[in-house]
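K.L.:
sequence-free structure coming up:
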């Protein structure tokens, strides 16, 4: 699995839309959706910082590590 992005969970907790978050962070709605859906290959620290500020949360609230099944067997 790797890194799980929980932006959708924090959006629900804060009762905020993807559109509102993208406007507060200063990135396009399309790019925010890519992040939210876990399709992004990278995220800039500055963007993560702005998301945390907008959602009043810590990076650990947004990012979660889950090892791949084949890594657990090693």
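P.N.:
Structure's in. What do you need? Predicted, not measured: the structure shown is a model, and the values here were computed from it.
K.L.:
C-alpha from now on. contacts and neighbour counts both.
P.N.:
Fine.
K.L.:
Which positions within the helix ranked longest in the chain qualify as buried?
P.N.:
Residue-count comparison of every helix in the chain, with assignments taken from DSSP state H, identifies helix 45-55 as the longest. Counting neighbours by 16 or more other CA atoms under 10 Å, one finds that the buried residues in helix 45-55 are 48, 50, 51, 52, 54, 55.
K.L.:
okay, now the one to match up with it:
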């Protein structure tokens, strides 16, 4: 009888110190997708396939993908530390907010008469 895999995503996410929202942004899915994966409501068949790939090829997950740099200043590799993840998400230092008195100058466009 085939045994259904139980996702360990919540345990690993909490161990990494990430919220569901932070993980969803890193993975590129919605927060509700993370919730569904963690609860087992939606299957993790794709993860099981990746595990089978790695076993068959005797490799690590990272070996399956060649990371390409999207911009000159990025190394192209995924974040390797929690501080890098927080830096990418902008969750280390709160973003500055405009005061209620601040005004944004409207853009002026030249018009011909």
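P.N.:
That came in fine, so what should we check first? Please read these numbers as outputs of a predicted model, since none were measured by experiment.
K.L.:
Against which helices or strands is the longest helix of structure 1 packed?
P.N.:
In terms of contacts (3 or more CA pairs under 8 Å, 6 or more residues apart in numbering; DSSP states H and E), helix 45-55 of structure 1 is packed against helix 7-14, helix 18-25, helix 59-62.
K.L.:
now with 7 Å?
P.N.:
Helices and strands touching helix 45-55 of structure 1, as assessed by 3 or more CA pairs under 7 Å, 6 or more residues apart in numbering; DSSP states H and E, comprise helix 18-25.
K.L.:
what's in contact with the helix it packs on?
P.N.:
Outside helix 18-25 of structure 1, the residues that touch it by CA atoms under 7 Å, 6 or more residues apart in numbering are 28, 29, 32, 50, 51, 54.
K.L.:
What is the subsequent helix or strand relative to it?
P.N.:
Downstream of helix 18-25 of structure 1, the next assigned helix or strand under DSSP states H and E is helix 29-36.
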